[in-house]
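> model this:
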Amino acid sequence: MKTKLKKLSEQTIVITGASSGIGLVTARQAAKAGARLVLAARSEDALRQLTEELSEQGCEVIYVVADVSKQADVKRISSEARQKFGSFDTWVNNAGVSMYGKVVNESIDDMRQLFETNFWGVVYGSLEATEHLRHRGGALINVGSVLSDVTAILQTMYSASKHAVKGFTDGLRTELEMEDAPISVTLIQPAAIDTPYPLNAKNYLDKVPQHAPPAYAPETVADAILSSATSPQRNILVGGAGKLFKGMEEWTPALLDKFMETAFAPMSQSDKADRRNRPSGLYEGAGQLQERGNYPGRTREISTYTKAKLNPTATAAIVAGTGLAVAAIINAFSKNDGNGKTPDKASEGPGRKQDNKATPTSDKSTDQASAQNSDNVEDTGKGANGANGAGRAPRAGSAEATPGDVRGPVADKSKQGKQSGSKN
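Okay, the predicted model is just below:
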């Protein structure tokens, strides 16, 4: 049976994890498109504020305070959606949490809690959506990650949970196809996205986590989600860097491992000291209506690769974008001396003998700058003040910000300076 999906303006959409990042941006974009919304998260203040914001814009919207790691809470989301709107057409499983650190140092309790949210939350939501949509049709959209296929060093358990999400989503999709159910099941696989994800993660490191470059805007993921709500898709990779990493995993796994160890790991940590095991979003809601996070470079506002993927007539752009992205990663990797440092210029010239007395010019921050500058090869990005992070004031919640900046209200980029709330 061919699945027929409605226009966004005719849909009721359920979004979990709606209080920040991808979920927040998706909710705002769906509201602009005229959809009715059911917003779920653990942070009631943020949900109430967002509901008021969208209601003032004419959106029909309700919120449900819910922890997706608890099946009873997920059932309540479905129940309240049907009670208010009679039904729903699309269910987006977006809520997620993470941890940074070496897996051997992390507690089993924390690992289990991460899976309760990232995996079992998706299972609970998918079962509720499937039960309701099986006879009326609609879309189930699960937000996985490029880490559903590749494992990021220092994010092992998060990667494992996203691998599990992919396995579950693929299996559910085929079972529904076998019974000819009119449900479109999509897996969204974002690359690094500039959201508060690193800041809300449980941290076992001594430094504040951050995304390694390149990082994309949450709008790129929201576009893919809403496209999947109106046009059936199997899976969508968001960001050409994700396609590159998948290719490296398949064709050059040893090179990918070395890149993770020597470049990715140091670039995933800022220069700002952090307190280990500080409060995080692992067990309690941390969403405070912040779309962006602490990514220090220029965020890619679009993904040429993903736009081409969603538009089959533009497949040539996929090839071009992926090829240029390869150059970006190789460039970032080649700048490394194997210890997370960049060799000085005395050792870079062709045919020149390395001067053992030369002092390395950089630590991890130089690697970050090199990789961030190479982000230009695929997408056109916009940084603060239109620059590559240079000369900008610290963003609230960023690694450069003061504690007051981190927890205080922030300017929402999508609102052109209008206060949107505090960080997720």
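
> Please count neighbours and contacts with C-alpha atoms only from this point.
Fine.

> could you point out the longest strand in the chain?
Determined from DSSP state E, the single longest strand within the chain is strand 183-190.

> helices or strands up against whatever helix or strand comes next after that strand?
Using DSSP states H and E, the helix or strand that follows strand 183-190 in sequence is helix 197-200. Contacts defined by 3 or more CA pairs under 8 Å, 6 or more residues apart in numbering; DSSP states H and E place helix 197-200 against strand 207-209.

> Give me the buried positions along stretch 142-158.
Using 16 or more other CA atoms under 10 Å as the burial criterion, the residues of stretch 142-158 that qualify are 142-158.

> ok now that stretch, how far from the chain's centre?
Distance of stretch 142-158 from its chain centroid, counting by CA atoms, centre = their mean, to the nearest Å, is 10 Å.

> which residues are in contact with the longest strand of the chain?
Defining contact as CA atoms under 8 Å, 6 or more residues apart in numbering, one finds that strand 183-190 is touched by 3, 130, 133-134, 137-148, 166, 169, 173, 176, 221, 224-225, 228, 232-239, 242.

> Following up with a second sequence; could you model it the same way so I can compare the two?
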Amino acid sequence: MKHRYKPLKDQVIVITGASSGIGLATARRAAKRGARLVLASRNDAVLKEICEDIRAQGGEAIHVVADVGVKEQVQAIADAAVRHFGGFDTWVNNAGVVVFSHLDDLPIEEHKRLFDTNYWGVVYGSEAAVAHMRNRPEGGTIINVASINAEMPVPILGAYSASKAAVKAYSEVLRMEMIHENAPIKVTVLKPSGIATPISDHGRSHMGHRGKVMPPLYDVEVVASAILTAAQRPVRNITVGETGRLSEIGWAMAPSLFDRIIAWALPRVQSTDQPPLERDNLFQAGDDGQVYLEGRRSGIPVSPYTQLRVNRKLEAGLGLAVATTIGVLLAQRMLGRR
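Got it, this is the predicted structure:
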């Protein structure tokens, strides 16, 4: 069987972590493009409000209250999609939590809980998606939201970085296994740089103050756009944001230097003068419903690198232009030697 991509207006899309941030922005953008949606998170009241708003604007959406760290609850998301829409075409594993802490200050039960959401939630979601998509003639797409920290782990976010590295490794092996099986399933790994989502507004901290995501921060819509692009055409891995890509390159070229720079700088740029939250979303639903970080209404609105990566024609055209330019320069140099 061969995977067949559909326009968004013909798709049913499942999104976990849909009650805030990237998940909420993706849901709203997909609804405007005509996709039918199955939205999941732990926050029943906020999900209801989001779905009502989508339906009021002519869209179709249902919600499922689920903790992605519980396999049976993730399966219930898939079952609801099949029951209500007859199936689904794209599954976005987006749910995630963060704890700001030095590794030796992080209680093991919190470390495990973070992995339950960030890693096992992806595993359970991917398993449910594969079971459904494997025997569909048109197959389907799994989009797993990792992080630039999967490539560049940082202090204070050690457990988070480890969970996202696990997501990346799991997703890439899953892709290989689907290729070996000749299953009509595509797997995309998304690695956002710093994004202006409310994840740090919900995050637990053991630092004595509230943590924050390292700037600069890209707009949430940049990530939502990349997700919906991957739902419509083959994209293997996407790093969202130039800062993330430059960090990947720098880490690969000079890892020891980057170790020292990050060890010195990150604890400073990831701290605030605000007290820790009285209520976070590690073990319970947070105060969701917001796309952006508290006090912000936007981030860096565009990422040329990301646009290049998700636009195959533009990427091929730029590659041809670069190759042509190099060829012309080499030819001129050779002629100049005669």
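
> sorry, back to before: mind listing which of the contacts of strand 183-190 of structure 1 are in strands?
Of the positions in the contacts of strand 183-190 of structure 1, 138-143, 235-238 sit in strands, assigned by DSSP E.

> Tell me who's in contact with the corresponding residue of structure 2 for Leu226 of structure 1.
Taking TM-score structural alignment for the superposition, Leu226 of structure 1 sits opposite Leu228 in structure 2. Applying CA under 8 Å, 6+ apart to Leu228 of structure 2 gives the contacts 8, 26, 30.

> host element of Ile50 of structure 2?
Using DSSP H and E, the element containing Ile50 of structure 2 is helix 44-56.

> Counting by contacts, list what that helix packs against.
Using 3+ CA pairs under 8 Å, 6+ apart: helix 44-56 of structure 2 touches strand 36-41, strand 60-65.

> May I see the buried residues of whichever helix or strand comes after the last one?
In other words, strand 60-65 of structure 2. As assigned by DSSP H and E, the chain's next helix or strand after strand 60-65 of structure 2 is helix 71-85. Within helix 71-85 of structure 2, the residues that qualify as buried are 71, 73-75, 77-81, 85, counting by 16+ other CA under 10 Å.

> how close does whatever helix or strand comes next after helix 71-85 of structure 2 sit to structure 1?
Using DSSP H and E, the helix or strand that follows helix 71-85 of structure 2 in sequence is strand 90-93. Superposing on structure 1 and averaging over aligned pairs (mean CA distance after the TM-score superposition for structure 1), strand 90-93 of structure 2 comes out at 0.5 Å.

> quick check, distance from strand 90-93 of structure 2 to the centre of its chain.
10 Å.

> separation between the residue nearest to Leu39 of structure 2 when sequence neighbours are not counted and Val220 of structure 2?
Among residues not flanking Leu39 of structure 2 along the chain, His63 sits closest, at 4.6 Å (CA to CA, 6 or more residues apart in numbering). Going from His63 of structure 2 to Val220 of structure 2 by CA to CA, to the nearest Å gives 21 Å.

> same thing with Trp264 of structure 2?
In this view, Trp264 of structure 2 and Val220 of structure 2 are 28 Å apart by CA to CA.

> Look at the two and report which has more neighbours.
Val220 (27 against 12; other CA atoms under 10 Å).

> in terms of contact, does that one touch Ile195 like I think?
Yes: between Val220 of structure 2 and Ile195 there is a contact at 6.0 Å, judged by CA atoms under 8 Å.

> what's the overlap in contacts for these two?
Listed contacts common to Val220 of structure 2 and Ile195 are Gly299; contacts here mean CA under 8 Å, 6+ apart.

> List of residues touching the helix holding Ile50 of structure 2?
Residues outside helix 44-56 of structure 2 that contact it (CA under 8 Å, 6+ apart): 18-19, 28, 31, 39-41, 60-65, 288-289.

> so how much does it differ from structure 1 once superposed?
The superposed helix 44-56 of structure 2 is, by mean CA distance after the TM-score superposition for structure 1, a mean 0.4 Å from where its aligned residues fall in structure 1.

> Alright, that wraps it up for me.
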